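Engineer: What follows is a protein structure lacking sequence information:
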């Protein structure tokens, strides 16, 4: 079930992960997990070696996804996970996808 942006249950969060998070299948696993949870957004590598994830969904969905980000890929080593709520209005995305590195 996708939260409706009009009922106030939809939230957006931006996460940055640092550690051994590139070259270990993290983005593909992230896409699968987000789609399984029914949330939307994107994941991308950053040129500094980190991974950035933007997620949209209900508070419960996002809490589950953020917990997964820390431990979801056995081959990854997450040294730090920073998650920020996006306060300004964010357009509702239709799916969760992998974006190119920036």
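Structural biologist: Everything's here; your move. On a predicted model such as this, the values are computed, not experimentally measured, just so you know.
Engineer: use CA for all of it now, contacts and neighbours both
Structural biologist: Fine.
Engineer: can you give me the strands for the chain?
Structural biologist: 11-20, 40-45, 51-57, 77-85, 96-98 (DSSP state E).
Engineer: closest to residue 28 out of those strands?
Structural biologist: Nearest to residue 28, of all the strands of the chain, is strand 96-98, at 7.5 Å by CA to CA.
Engineer: Give me the helices and strands touching that closest one, please.
Structural biologist: Counting contacts by 3 or more CA pairs under 8 Å, 6 or more residues apart in numbering; DSSP states H and E, strand 96-98 packs against helix 26-37, strand 40-45.
Engineer: put this beside the first:
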């Protein structure tokens, strides 16, 4: 973890995406998109068929990634999209990774 070299605010959000989002490469696409945007955190499948992601970055980075997640990739059919802002203090993530199903 690096100390904040820029003064841009860091936010953390927990996102739940419901619909046809498992078995189509949605998590891998999320990892690629988040990494390209500089967002850190994780993404995982849930046993109920949804996808859950913990996102950390600037408000602009998170808005861009959340917009992508809510629309989904072309093969995804997003039925519901929920975002919960995680209040500090929160753990700092160094990368964005795919976790095992929870």
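Structural biologist: Alright, I've got the coordinates. All values derive from a computational prediction rather than experimental measurement.
Engineer: what's the TM-score for these two chains?
Structural biologist: The TM-score (TM-score structural alignment, normalised by the length of the first structure) is 0.92; 101 aligned residues with a CA RMSD of 2.0 Å.
Engineer: can you put the helices and strands packed on strand 96-98 of the first structure in JSON lines and add mean neighbour count and distance to residue 89 of the first structure?
Structural biologist: Supplementary listing: these in JSON lines, determined by neighbours: other CA atoms under 10 Å; distance: least, CA to CA, whole Å:
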{"stretch": "helix 26-37", "mean neighbour count": "17", "distance to residue 89 of the first structure": "21"}
{"stretch": "strand 40-45", "mean neighbour count": "22", "distance to residue 89 of the first structure": "14"}
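Engineer: Quick one: closest of these to residue 51 of the first structure.
Structural biologist: strand 40-45 (4.5 Å).
Engineer: Could you list the buried residues of stretch 11-24 of the first structure?
Structural biologist: Judged by neighbour count using 16 or more other CA atoms under 10 Å, the buried positions of stretch 11-24 of the first structure are 11, 12, 13, 14, 15, 16, 17, 18, 20, 21, 22.
Engineer: Dump the helices and strands packed on strand 96-98 of the first structure into JSON lines; add distance to residue 71 of the first structure as well.
Structural biologist: Shown next, in JSON lines, are these (distance: least, CA to CA, whole Å):
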{"stretch": "helix 26-37", "distance to residue 71 of the first structure": "11"}
{"stretch": "strand 40-45", "distance to residue 71 of the first structure": "16"}
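Engineer: I'd like to know which of the ones you listed is closest to residue 60 of the first structure.
Structural biologist: Nearest to residue 60 of the first structure, of all those, is helix 26-37, at 9.9 Å by CA to CA.
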